[in-house]
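> predicted model and sequence below, questions to follow.
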Amino acid sequence: MNSFERMQNRLQGKTVDRPPNFDIFMVFAAHFINQPLTKYYLDYHVLVEANLAMVENFNVDIMQAISDPYRETHDFGAAIEFPADDLPVCKIPLLNEPDDLNRLSIPKPENGKRMSDRLEAIRSMKEKVGNAIPVMGWVEGALAEAGDLRGVGTVMMDIYERPDWLKDLLEITVELEIAFVEAQIAAGADIIGIGDALCSQISPAMYREFALPYEQRIIAAIHAKGALARLHICGDTNQIVDDMIKTGADIIDLDWMVDMHATCERYGDSVAFCGNFDPVKVMLRGTPEEVYAATEQSIYMPGNRTFSAAGCEIPDKTPHHNLFAQTRALNNF
């Protein structure tokens, strides 16, 4: 059974040789192949090489074109700084003042320097793995992208002080994300991940007003083009998980703070959940025995649809023997 078949069967609750490993790798992957983060972010060849290394060395079941949250933001026109081997930084928000929205134009993904680099990564990944391993593209959620353009703290204030203005911005960001979705699927993506981390910082009512409708539109666009949707909201989403189900996502990531067993009991027959052991306490700082136990616990859940992954990105400097322990637990399924 190859990775693509494994994913499809698990989504349907059918028999698999082992649950799929859908760990998210970024910084770890770049450093594993001895490349600085700048190259990982800016050169799709490095991104592809790093992902192939994760598949070949750690039995990961997905090729992923995820890197950082600033691809769309850069192509909107924001000034993004790329330290040699550190995370990118946007020191001055593109929408520093509300009136700046009037000057915001929507770039075409194929013309944007950084969005087109992701498209090239997806084409290269698909060429190398074909239909044996699913290829995952990535977009920011509309609210997350608003935070990237405006600053997270400022967007939080906008929810209270200028909600109608914020919705005007969200109409722009969701339009771009849908266009980016369609371009990535055309390039060969089988799955589109949606990162909307800001949503774990707002109330359920705010989520339903400022995030859920836009996630639903993005996911509808993904499905309309024949691809799968993976929703990733970092942090404690216990208070919004019932609403996350309404997005229509095929795979929903759960971070370590979420009661995965209780969530699978409620929804495991209809949605595949991915997670959810602690990426720092367990994967980075734990022992192989602890990783094995956490992996084993996460895959025996109601519904038989769960995917294995840490609650969020695999941290840099994670011991290799801990990743091998995850593999052993999956292989002994």
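Okay, I see it.
> contacts, neighbours, all on C-alpha from now
OK.
> what's the burial count for F324?
17 (other Cα atoms under 10 Å).
> where's D278 relative to W138, distance?
Distance check for D278 against W138: by Cα to Cα, to the nearest Å, it reads 22 Å.
> of those two, which one has the most company?
For D278 versus W138, the count of surrounding residues by other Cα under 10 Å is larger for W138: 26 against 22.
> quick one: the more buried one is in a strand?
Yes: assessed by DSSP: H, G, I helix; E, B strand; the rest coil, W138 belongs to a strand.
> hmm, it is touching D196, no?
No: judged on Cα atoms under 8 Å, W138 makes no contact with D196 at a distance of 11.0 Å.
> check it against this one:
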Amino acid sequence: MNDTFLKACRGEKTDYTPIWMMRQAGRYLPEYQKVRGKVTFLELCKNPELCVEVTLQPIDILNMDAAIMFSDILIPMEAMGAPLEFHEGKGPVFPESIRSKADLDRLIVADPYEKTGFVMETIKLLRRELKVPLIGFAGAPFTCATYLIEGGSSKFFWETKKMMFTNPALFHEVMEKITQTTTRYMLAQAEAGAQALQLFDSWAGILAPCDFEEFALPYATRIIADLKKTGVPLIYFANNGATLLDLSVTTDADVIGLDWRINIGEAIRKVGKKAVQGNLDPIALLLPRDELRRRIQQLLKGAEGAFGHIFNLGHGIHQFTPPDQARYAVEYVHELSAR
């Protein structure tokens, strides 16, 4: 087992800087597209054998130092009783959005084995195959709540913030139910064999720090506190969260994920004695190779003072990224950091 990623999470000395990329099992790979061409996205998420196949692809093709199970952050929301659809070009849609107490009462706190057993089966199968650590994950409660309340993706989050500011009691009830489901879901992943767990707060950056502190942070913090007993490294990633770093650290996650909107050295000073993960702009993979090398050199040099550093993109790899560019980045991170 190549445990370089786990060592970096724990702040231990490593022979080189480990690298993986968010959304590494996905649309930019022709091998993924071949699998995806046979099934819908949701069918793929619920088929353990196919999930294993696409999870392994970036490990075999690109030589990543960690695998992240193939799934979607909204799978547990469907398990709670919210019908979920994925529309080409539009993304996830919840036709029955949550806007009232009656809407919320339709949702259950989902049993992860009964409702999402296919995820646990995927993890068990992957552990038999992998020679690198496996990362499990879930969406943070605030991010998942936005999808349920808006009915899908949003640019302005009008309905979410309207509920927060005009009916905060209901908003907190929504968050409570999601938090209970998410905690159980992630504990089950660890029990099934996930060796690290990441909480994705993709939309945390739409909040002012005071609103993040009141409406989102307490729930992420609670989940991480409950997951501590698993003993696996815990990663918290607040996208567009440069202004939220001092608060994100208080979650007590072992690793703080960084987007590309902050200098990594500055972030490390704010984070203190915690490992960091990040933070190359995903589109920077399109740079000419000499420029890409220079960018990677800068990032690795900036991270020299980190308690631990996992090289990653500042968000998911873009679907139109040439796989050769991603492979080149992995090779260069390995080569340069090993010197």
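Done, it's in. Computed from a prediction, not measured in an experiment: that's the story for all the values here.
> residue ranges for the strands of the stretch 201-339 of the second structure, please.
234-238, 255-257, 275-280, 309-313 (DSSP state E, counting those that start in this stretch).
> now what about the second one, what contacts it?
Meaning strand 255-257 of the second structure. Applying Cα atoms under 8 Å, 6 or more residues apart in numbering, the external contacts of strand 255-257 of the second structure come out as 9, 233-238, 248-249, 271, 274-279, 314.
> hmm, try it at 6 Å
With contacts defined as Cα atoms under 6 Å, 6 or more residues apart in numbering, strand 255-257 of the second structure is touched by I235, Y236, F237, K274, A275, V276, Q277.
> take these and write them to CSV, including distance to N63 of the second structure.
CSV is the format used below for those (distance: Cα to Cα, whole Å):
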residue, distance to N63 of the second structure
I235, 21
Y236, 24
F237, 23
K274, 26
A275, 22
V276, 21
Q277, 18
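> pick out the most distant pair among those.
By the measure Cα to Cα, F237 and K274 form the most distant pair in the contacts of strand 255-257 of the second structure, at 13.1 Å.
> these two: who's more crowded?
F237 (27 against 21).
> please identify the residue in the first structure that aligns with the more buried one.
Aligned by TM-score structural alignment, F237 of the second structure pairs with H232 of the first structure.
> thought that match was touching L198?
No: counting by Cα atoms under 6 Å, H232 of the first structure does not reach L198; the two are 10.6 Å apart.
> from S248 of the second structure, how far out is E213 of the second structure?
Shown here: E213 of the second structure relative to S248 of the second structure, a distance of 9 Å by Cα to Cα.
> residue contacts, L170 of the first structure?
A142.
> kindly recompute the last result at 7 Å.
A142, L143, A146 (Cα atoms under 7 Å, 6 or more residues apart in numbering).
> before we move on, the earlier item: for the strands of the stretch 201-339 of the second structure, give me JSON lines that also has distance to A79 of the second structure.
Compiled in JSON lines, the strands of the stretch 201-339 of the second structure are given as follows (distance: least, Cα to Cα, whole Å):
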{"stretch": "strand 234-238", "distance to A79 of the second structure": "23"}
{"stretch": "strand 255-257", "distance to A79 of the second structure": "27"}
{"stretch": "strand 275-280", "distance to A79 of the second structure": "30"}
{"stretch": "strand 309-313", "distance to A79 of the second structure": "30"}
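> to I123 of the second structure, which of those lies closest?
Among the strands of the stretch 201-339 of the second structure, strand 234-238 sits nearest to I123 of the second structure (Cα to Cα), with 16.8 Å.
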